[in-house]
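Participant: generate coordinates for the sequence data below:
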Amino acid sequence: MKILLFGKTGQLALEIMRHKGDHVIEAYGRDVADFTDGASCVALVDATNADVIINATAYTAVDKAEDDEATALQVNGTTPGLIAEAAARRGLPFVHVSTDYVFDGSGEKPFSPDHPTGPLGAYGRTKLAGEEAIKAAGGIYAILRTSWVVSSHGKNFVKTMLRLGIELDRLTIVADQVGGPTPAAALAEACIAAADGLLADSGKAGVYHVSGAPDVSWADFAREIFNLAGLSPEVVDIPSSDYPTPAKRPLNSRMDNTSFETAFGLRRPSWQRGLQEILTDLDVLKPA
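Facilitator: Below is the predicted model of the structure:
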């Protein structure tokens, strides 16, 4: 299978290339596939000889999106929709990554893929717009909603905690937001499995959830990062109200992964195992 991959240097794109196996990857970064210019991305779809398309590009600056929703909408909504239309014209399956931010974060039960959406801010609105545009394109697609993506690449919660755990003796961390941290490596495997699955059976098209297990608060996730890295700062639980941000975060980011497991045969990934692999990559895993 040959994959046209939108994204080249982000944490998900890097892991897709790392876990490609026997698949051939045709990857394009921002220098060629500029998501603020949808036409450049459509041209790549029109010209490719790939069998399937995976989009690992997104505007993920959640707080910045509050003041720059137009750009976020172009990157997260309009351009993915144009790619989906181009893919549909050629009969190419399209795998796209979305987010738990399309929900309002209410309650404590895991959100199923068919649960009513209700984004709290600009980032969630723009990602939901992308989902709707992809569905409207009428092609073969898998939208994979995920949460709390982490890896040894770029900027993410794990790397921030490692830095702060060395610099500070005491950290206050939000404890009332609960969700599934998702190793980018596991999400990459899910994207490839979805691509394979859609090629074999277009009837598997739809919206799915892929997130790490078990669900945990940010504060407890930080504690496990410090434990595995051999760091010992004090972690103090605080409510979200004590850490105001421009964009409101969902309190409940739990997601039901059952339908993805059934359709594509991958069990919900363990973030604890993924965290050990990340810390090993970074050469900071505490000896057993």
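Participant: CA atoms for contacts and neighbours, from now on please.
Facilitator: Noted.
Participant: now stretch 173-187: buried residues?
Facilitator: 173-187 (16 or more other C-alpha atoms under 10 Å).
Participant: start to end distance for that stretch?
Facilitator: 25 Å (C-alpha to C-alpha, to the nearest Å).
Participant: one more sequence to fold, the one below, so I can look at both together:
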Amino acid sequence: MTELNKKNVLVTGSNGQLGSELRRFSSEFTTHFRFFFTDVADLDITDRQAVDAYIKEHSIAYIVNCAAYTAVDKAEDDVELCYKINRDAIASLAVAATNNGARIIHISTDYVFDGTANAPYTEDIETNPQSVYGKSKCEGEIELLKACPESIVIRTAWLYSIYGNNFVKTMMKYGRERDELNVVADQTGTPTNAADLAQAILRILEHSYTKAFESGIYHYSDEGVTTWYDFTLEIHRLAGIDCKVNPIATDQYPTKAKRPMYSVLSKEKVKTVFGISIPQWQESLAVCISEMENG
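Facilitator: As a prediction, the model looks like this:
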């Protein structure tokens, strides 16, 4: 394939967990795509004119937006900045994409739901966010689909990776430093290795190039269900850490932002539409910890 037939892909927030994984696996998808990785120092997505100019200058066909304000508890006080990044910047991206004929794949979160369900959340269940972070991400989805309805929104949950700071690294660190830990055991969800989500996004891009851009809202996490407590036990088992872990209730570990008690996502739609195979969370955790331990 000639360079002329390649489509240009802009990945925003590329220094984060997911952006870093996209960068890592992008070399396997260069037949059809040329990637441009930016973070806030290269492109401030809250600057509408800068975004519009960048998309125009680089003839961007697809935007994968991984940029987000994700400090869930801090967001309760840092409301203005949280909304600026998670809602207003998305509106700017949407307008710029529409003006320049680009398509958007936007990453969202399980926090758009209230966490009161007892069966996996499908994409058509009504949102009801309970935190500033969740509300800002929910409104970002609304702004995007209003300005650029032919977009893809991917909601994910409990993200971790070999990059950045995350729950897996924290539990490994504390497990090695302390004799015992208290971990919440009544919040249920599914851990997601950002490497798996990155590869799913790249396959969705490939599908968009060779078949069609299937706009809409999709859910992606790894397969299976667990609690933060059981997740910690598996982290320690795989990492060979000997530390006593005590299960506690959410009200014994108060946080500024309210967490969803149940945030298992149904993945049937993304699997059916894009033919994506999703690994069990335990398998992916083992891969991640092995990469961390072996460099």
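Participant: quick one: TM-score?
Facilitator: Overlay of the two chains. TM-score (TM-score structural alignment, normalised by the length of the first structure): 0.94; 285 aligned residues with a C-alpha RMSD of 1.6 Å.
Participant: related to what we said a few turns ago, report the two of the buried residues of stretch 173-187 of the first structure separated the most.
Facilitator: Asp176 and Ala185 (26.4 Å; C-alpha to C-alpha).
Participant: coming back round to it: what's the closest of the buried residues of stretch 173-187 of the first structure to Ala133 of the first structure?
Facilitator: Leu187 (22.2 Å).
Participant: residue in the second structure matching the closest one?
Facilitator: Counting by TM-score structural alignment, Leu187 of the first structure corresponds to Leu197 in the second structure.
Participant: how close does its match get to Asn65 of the second structure?
Facilitator: Taken as C-alpha to C-alpha, the span from Leu197 of the second structure to Asn65 of the second structure is 13 Å.
Participant: now swap in Tyr54 of the second structure and tell me
Facilitator: 14 Å.
Participant: which one of those two is surrounded by more residues?
Facilitator: Each of Tyr54 of the second structure and Asn65 has its neighbours counted (other C-alpha atoms under 10 Å); Asn65 has more, 22 against 16.
Participant: which position in the first structure pairs with the more buried one?
Facilitator: Match for Asn65 of the second structure (TM-score structural alignment): Asn55.
Participant: contact partners for that match?
Facilitator: Leu5, Phe6, Gly7, Pro80, Phe94, Val95, His96, Val97 (C-alpha atoms under 8 Å, 6 or more residues apart in numbering).
Participant: list the contacts for Ser270 of the first structure?
Facilitator: Counting by C-alpha under 8 Å, 6+ apart, the residues that Ser270 of the first structure touches are Gly212, Ala213, Pro214.
Participant: which of these are buried? Put it as a ChimeraX command.
Facilitator: Remark: buried members of those, expressed as a ChimeraX selection using 16+ other C-alpha under 10 Å:
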select :212,213
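Participant: need the contacts of Ser270 of the first structure in JSON lines with distance to Phe111 of the first structure, can you?
Facilitator: JSON lines is the format used below for the contacts of Ser270 of the first structure (distance: C-alpha to C-alpha, whole Å):
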{"residue": "Gly212", "distance to Phe111 of the first structure": "14"}
{"residue": "Ala213", "distance to Phe111 of the first structure": "14"}
{"residue": "Pro214", "distance to Phe111 of the first structure": "14"}
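Participant: looking at the second structure, which of the contacts of Ser270 of the first structure hold up?
Facilitator: Retained in the second structure: Gly212, Ala213, Pro214, out of the contacts of Ser270 of the first structure (criterion both residues aligned by TM-score structural alignment, their matches' C-alpha atoms under 8 Å).
Participant: dump the residue contacts of the last one.
Facilitator: Shown here is Pro214 of the first structure, whose contacts under the criterion C-alpha under 8 Å, 6+ apart are Gly180, Ser270, Trp271.
Participant: can you show me the helices along the second structure?
Facilitator: 17-25, 48-57, 79-83, 89-100, 132-147, 167-177, 194-210, 228-239, 268-274, 281-294 (DSSP state H).
Participant: for whichever residue in the first structure pairs up with Ile152 of the second structure, grab the count of nearby residues.
Facilitator: Structural alignment (TM-score structural alignment) places Ile152 of the second structure against Ala142 in the first structure. For Ala142 of the first structure, the count of nearby residues is 27 (other C-alpha under 10 Å).
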